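A.B. asks: take a look and give me a structure for this.
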Amino acid sequence: MNVTRNVLVNRVAATKIENHSIDYVPENERHARLRSQGPFWFLGNFHFFTISIGFVGPGMGLSAGWTTLAGALGIMFGTLFMAFHGSQGPQMGLPQMIQSRAQFGYRGVILALLATLFVFVGFNVVNVTLIMQGLHGVFGFDPVLVGTLAIVLGALLSIYGHDLMHKVFTWALIATLPLYTIVTLALMLGASPQPVSATVTPGFNWVAFFTQFAIAAGYNISYAPYVSDYSRYLPKHTCPKKLIANIFLGASLSGAWMIGLGAWLAQQLHATDALASLGQVGDTLFPGFGSLVVIVSVLGFLPIIALNTYSATLTVLTGVDSIRRIRPTRRHRVVAIVLISMLLLACVFSIHGDGIALLHIFLLMLLYFLVPWTAINLVDYFLVRKGRYAIPHFFTPSGIYGAWQMRGISAYLIGFAAMVPFFYIADVSNNQEVFVGYFARRLEGVDIAWLVGLIVSGTVYLLLARSIDIQVEERVIRAIGTGDSTSRKRAP
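C.D. replies: This is a model prediction of the structure:
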């Protein structure tokens, strides 16, 4: 009887519009399950966007085998960061960017918010562009209609929020997993269209290898601002090690698989459009199967658009609350989603260009913007404050975290400035350099800016954080009345 009741409760919850946004999720409302995290983040990378990342290496002369290796190593490296960020959700019950007020301050967090908002909106611009180009190329669909429908459906799903999104992610995984498995096996067994004759034999070069590694790493590091948004409904007693393992395995396995698939499609077919190439391979098995793969791929990708819109909404509400305090409601969240979707529509239809070129440049840029933030946030959580925070003080500029935290702001700016001479940004489609830093030129295009940013930002913050009086913060936490960092009350 209790099992039946719980199933009914979960089904009803999945059809209700989510109440919470940037506020604390009380423990009696933590209804999520640990086992949902692995499949959720597996699907997060299990789509044609990730396949497109595998086109970068072959486009720079890297063989499919080396591209697969570089992509897998990069994905695993980036997933480490997102997995450790994900462990913060159950402990704190807050969206990721609210937590960053401890490092940047109640108002100073706007610096990090601008970087993450660029990530969320930018991802969806590339996402929708790839869908528009793919469906136009395969079926001749009107790009304007396709783009509008994709954004509207993503907005509707994000309005319903956390519970329904988890359900839809599960359904999408069930639909896409067998199809991508068949396509992968078909490609491995040689059941693909007539290979395109190569003008240049792909091989190995360090620039392409490190570029592929950096793009793959940046791809999963870009999930760092998301993860707590979708793990904050887990019970506080959730084992951090098991949660980290679930997120790591889910996101890294699917990411490595899809990048490898993209690499072989690029090498064998000279693919530049993931949807079109999937359709071509599918049609070699039997007529119409390729069209089915394309349609299911697009439908299974819509939750990813919703994921970006949802997290962008939390970022916008955090920014508004940092300027003028608000009491977050459903109405605030719905209005923010509508505004973000309108901005997305404007960006998609005003920015023109090749989807793969946009993808390459965008992933590098988001890596540059996010690396300093992720280093600062993880150093603070695991090395400085060790997961101990006064939750009510995240919601007031007069709390212990203050309005402006120059430690985090300084570490971010110093880390970003240190990265600039190592930037290597190029348009791989047209083989043109966009920006090459002084040291990147000396390294012949090998991009290690992300590594410099991690080391410099993390080290600078750790040194500056030595002035934080942890004992004072501990007394404040105990005074809240719970003895830990999970007070349900907002500070006055």
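A.B. asks: every contact and neighbour count from this point should use C-alpha atoms.
C.D. replies: Noted.
A.B. asks: for Ala217, see how far away the spatially most central residue of the chain is.
C.D. replies: Against the mean C-alpha coordinate of the chain, by CA atoms, centre = their mean, the closest residue is Tyr223 at 2.6 Å. Tyr223 sits 10 Å away from Ala217 when distances are taken as CA to CA, to the nearest Å.
A.B. asks: any common contacting residues for the two?
C.D. replies: With contacts taken as CA atoms under 8 Å, 6 or more residues apart in numbering, Tyr223 and Ala217 have no neighbour in common.
A.B. asks: which residues touch the nearest residue to the residue nearest to the centre of the chain once chain neighbours are set aside?
C.D. replies: Sequence neighbours aside, Met82 is the residue nearest to Tyr223 in space, at 5.8 Å (criterion: CA to CA, 6 or more residues apart in numbering). Neighbour list for Met82: Asn220, Ile221, Ser222, Tyr223, Ala224, Pro225, Val227, Ile247, Phe248 [criterion: CA under 8 Å, 6+ apart].
A.B. asks: compare with the first, here's sequence two:
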Amino acid sequence: MSTDNVNGWAPPPPASGTTDSADAPGAKSGKWRKIEVRSIDYVPAHERHGSVAGQGPFWFLGNFQFFTIAIGFVGPSMGLSLGYTILSGVLGILFGTLFMAFHASQGAQLGLPQMIQSRAQFGYRGVVLILIATLFTFIGFNVVDTVLMASGVKGIFGWSPTLVTIVTALIALALAIYGHDWLHRVFKWLLVASLPLYVLLTLWIMFGAVGVKAGVAHAGGFSLVAFAAQFAASASYNITYAPYVSDYSRYLPRETKPRAIIAAVFIGASASAIWLIALGAWLATRLGASDGLVALYDAGNAMFRGFGVLISLASVGAMVATMGLNAYSAMLTVVTAVDSFKPVKPTSTVRVITVLVLGLMWVVISLSLSGNAIDILFAALTIMLYLLVPWTSVNLVDFFFVRRGHYAITQLFTPNGLYGAWGARGLIAYAVGFASTVPFFVLPGIYTGPLAARIGGVDVAWAVGLLVSALVYLVLARSIDAQGERRAVLQSEREIALLDGAAGRSH
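C.D. replies: Model prediction:
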């Protein structure tokens, strides 16, 4: 039996030159120069590589830069004290990372990018509505990253924000073009370089920050609105990783235990975020810091001259790498969207053109922005949270409670197959969930919903969206033909097994 074009399913290209991983079986001497071939297609068994041990450090570095420090400024900017800011930040990070980590287990099990898997809930074409929200998130993150970085570098070195914006964008674009394995590789190098620097600075602050601890910019106090805002900003920080966390676990062997992936991602992503949010809260309340990079530089130089340069540049490097991460997943998002209406062969040319267009978008937007970076950061994170919470709710409920991880992978590439062109259940649940959040929106200076105003401006919109979307989807999912899906899953697994066997032999 041939697996070519079964029910619209086309097998991945031959294994030759499909990966640039140093750990991948059969990687050739030119692996350092190779651009990743895989994008929105299935990763066959013989190309799976790496181990769950790499997931923790990867996501630890993803949050190990001064953007995270700036999250710790949100509470103090609204009058929240150091202790309450740290408490709210910790609770928010733990909550948000929980969703992110559960999504990570989907990559190894299915060997697909996150948004391809979402076709099962929203339909082959219907997923485009969700892709618009996720693309906003990826571009939004890179815009905020760029604004914060350009502002900070100008404050420290006096460098041109325009030049910094363009140079950092080019580096991030190169990482996105070379792809998955290069991102993992560079993240590992940057973690080794930056971890000792942050350890030294933190120990110095805790035990010997002579002349710095004495100055208290503002003690602050408690405000429920400020506490909720800090919680929401912290939670959204890691929830916004949810649409693409499995993009970076999809090369792991399929037999990798889900619990191991979930634990590794949860510990890695939450530990660094909690650490640097607490550091940011200290810098804001003790030094009156409002720019994360400048504050990091000043605190480092107070430790000893020149240290501020080292730690600030290490943090910039981590941020640029994270921008590459965002650009890579944005490329997968765009290609998935186009493929939903017109089949796309995921070639290197398609990858390069898509990444360059995305880079141009965030550079132009970044250069056009002005104003308070913290206000921009908080507004962007809040909007991202509102857009993504209904999606993550539907996706996780479907994966863990409705279909329990059993999907007909080949049918996800079929326009009118098992999951349909438009997934009414998922789309309705998302729409109802998002609509329910609007009266609870809290966007300072932009819009405050009537129900949010009644409860004193406390932001609970994310919780409403999470709960409503889950309940609506669970009710609608009762109409799924479970028996029919089981047959389709078994047929898909047979086709995948044939594909994996044939590809492995040719490799």
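A.B. asks: superposed, what's their TM-score?
C.D. replies: Once superposed, the chains reach a TM-score of 0.94 (TM-score structural alignment, normalised by the length of the first structure), with 480 aligned residues with a CA RMSD of 2.0 Å.
A.B. asks: if we can go back for a sec, please say which position in the second structure the residue nearest to Tyr223 of the first structure maps to.
C.D. replies: Using TM-score structural alignment as the criterion, Met82 of the first structure maps onto Met100 of the second structure.
A.B. asks: any idea which helix or strand carries Phe81 of the first structure?
C.D. replies: In this structure, Phe81 of the first structure sits in helix 64-86 according to DSSP states H and E.
A.B. asks: how close does that helix sit to the second structure?
C.D. replies: Following the fit onto the second structure, the mean deviation recorded for helix 64-86 of the first structure is 0.6 Å by mean CA distance after the TM-score superposition for the first structure.
A.B. asks: with stretch 366-378 of the first structure instead?
C.D. replies: With mean CA distance after the TM-score superposition for the first structure, stretch 366-378 of the first structure averages 0.2 Å from its match.
A.B. asks: what's that stretch aligned against in the second structure?
C.D. replies: Going by TM-score structural alignment: stretch 366-378 of the first structure matches residues 384-396.
A.B. asks: show me where the second structure has its strands.
C.D. replies: 442-443, 447-448 (DSSP state E).
A.B. asks: just name the most buried of the ones you listed.
C.D. replies: strand 442-443 (a mean of 22; mean count of other CA atoms under 10 Å).
A.B. asks: that strand vs the first structure, mean deviation?
C.D. replies: So strand 442-443 of the second structure averages 1.0 Å relative to the first structure (mean CA distance after the TM-score superposition for the first structure).
A.B. asks: what's that strand in contact with?
C.D. replies: Ala379, Thr382, Thr448, Gly449, Ala452, Gly457, Val458, Asp459, Ala461.
A.B. asks: those residues: which two are farthest apart?
C.D. replies: Greatest spatial distance among these (CA to CA): Ala379 and Ala452, at 16.0 Å.
A.B. asks: and Ile262 of the second structure, what pairs with it in the first structure?
C.D. replies: Aligned partner of Ile262 of the second structure by TM-score structural alignment: Ile244.
A.B. asks: residue contacts, that match?
C.D. replies: Ala83, Phe84, Gly86, Ser87.
A.B. asks: now do the helices in the stretch 101-250 of the second structure.
C.D. replies: Using DSSP state H, counting those that start in this stretch, the helices of the stretch 101-250 of the second structure run over 114-117, 119-122, 127-157, 161-178, 180-207, 224-239.
A.B. asks: can you say which of the ones you listed is nearest to Arg305 of the second structure?
C.D. replies: Of the helices of the stretch 101-250 of the second structure, nearest to Arg305 of the second structure by CA to CA is helix 180-207, at 12.7 Å.
A.B. asks: so where is that closest one in the first structure?
C.D. replies: Taking TM-score structural alignment, helix 180-207 of the second structure hits residues 162-189 over in the first structure.
A.B. asks: in that stretch, what's buried?
C.D. replies: 162-170, 172-173, 175-176, 179-180, 183-184, 186-187 (16 or more other CA atoms under 10 Å).
A.B. asks: equivalent analysis for stretch 130-139 of the second structure, please.
C.D. replies: Residues Ile130, Leu131, Ala133, Thr134, Leu135, Phe136, Thr137, Phe138, Ile139 are the ones in stretch 130-139 of the second structure that count as buried (16+ other CA under 10 Å).
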